[in-house]
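Enquirer: Sequence and computational prediction follow.
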Amino acid sequence: MATLSPYIYSANAREQADFYVGVFGGEITNVQSYGDLPGMEDSKKHLIMHLEIQALGLRFFMADAGAEANDRGTGMDLALTFRHEEEAASIYSGLAKDGEVIMPFERMFWGTMLGRVRDRYGVLWQVATEA
């Protein structure tokens, strides 16, 4: 058995992690900076080497990546599926705040709710309800 955890590279991992905790609930459970490494130059000590968020029963990882964080491509979305429509709608709205709605959160012809959004940090999300 395995678990799959998204690892999101960011231009400002701490700020982005605080945004996700605000949207998802949960908490930041681990933060390691490059300052924890012996011999790291002072100009990089404040950068996040590894951060963990526990939220929605999931674990998300993050790290600062500078300019490379903005080159996400379009080949992958992070998909969240919820049992209850109200929770899904709340998460979708939170992710969409100051982001870009790609597909409104609406009932699909197969019966579930689904929406797609690019959050303010450029991460693509699909938020859905269970069948």
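Expert: It's in.

Enquirer: can we go C-alpha only for contacts and neighbour counts from here?
Expert: Fine.

Enquirer: what comes into contact with the helix or strand where W125 lies?
Expert: Using DSSP states H and E, W125 sits within strand 124-129. For strand 124-129, the surrounding residues in contact (C-alpha atoms under 8 Å, 6 or more residues apart in numbering) are 76-85, 88, 91-92, 105, 112-119.

Enquirer: alright, now check it against this:
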Amino acid sequence: MTQKITPFLMFQKGDAEEAMTFYLSLFDDAKIVAISRYGAGESGKEGTVRHATFTLAGQEYMCIDSDVQHQFTFTPSMSLYVGCDTEEELQRLYTALSEGGQPLMPLDSYGFSTKFGWVNDRFGVSWQLNLP
């Protein structure tokens, strides 16, 4: 087997499916590859995501709804970096991901790119959006 690294997103409030569906709506070449859910009497809340694999722009991701509560969550120290092809794409993604979230760096020219923005979405996942 060839070694493979896949970003893995752990949600703790039953948000995995909502987040995954939201992300799928934003990116091309996006689809759910596989999803399994907790059933009645299992450790997680029935119907929530036990494990899912999905793709965004051809990149594979995994996510779960953790049935164990942790003292940590997402942090901007680890972010998903998106290279955008157009200013319109950058603006669309920034607007959608900012809704209910927290802008960390507003869209602007910071000297290292034409336009850049950084945001935590409403689920706490951090996104860097760049127009080279």
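Expert: Looks like it arrived, so ask away. Just so we're clear, the structure is a prediction, and the values are computed from it rather than from any experiment.

Enquirer: Work out the TM-score between the chains.
Expert: In this superposition the chains share a TM-score of 0.79, using TM-score structural alignment, normalised by the length of structure 1; 126 aligned residues with a C-alpha RMSD of 2.5 Å.

Enquirer: can you name the residues of structure 2 that the strand holding W125 of structure 1 overlays?
Expert: The counterpart of strand 124-129 of structure 1 in structure 2, counting by TM-score structural alignment, spans residues 126-131.

Enquirer: From the chain's centroid, how far away is the matching stretch?
Expert: Taking the mean of its C-alpha atoms, stretch 126-131 of structure 2 sits 12 Å from the chain's own mean (C-alpha atoms, centre = their mean, to the nearest Å).

Enquirer: for stretch 123-131 of structure 1, same thing?
Expert: With C-alpha atoms, centre = their mean, you get 12 Å for stretch 123-131 of structure 1.

Enquirer: Buried ones in it, by neighbour count?
Expert: Residues of stretch 123-131 of structure 1 classed as buried: 123-129 (neighbour count, 16 or more other C-alpha atoms under 10 Å).

Enquirer: same check, this time on stretch 54-62 of structure 2
Expert: Applying 16+ other C-alpha under 10 Å to stretch 54-62 of structure 2 flags 54-56, 60-62 as buried.

Enquirer: For S43 of structure 2, which non-adjacent residue is spatially closest?
Expert: D67 (6.2 Å; C-alpha to C-alpha, 6 or more residues apart in numbering).

Enquirer: Compute the number of surrounding residues for that neighbour.
Expert: 18 (other C-alpha atoms under 10 Å).

Enquirer: got it, and the one 4 residues further on?
Expert: Close neighbours of Q71 of structure 2, defined as other C-alpha under 10 Å, add up to 4.

Enquirer: Could you check how far it is from T48 of structure 2?
Expert: Distance of Q71 of structure 2 to T48 of structure 2, given as C-alpha to C-alpha, to the nearest Å: 20 Å.
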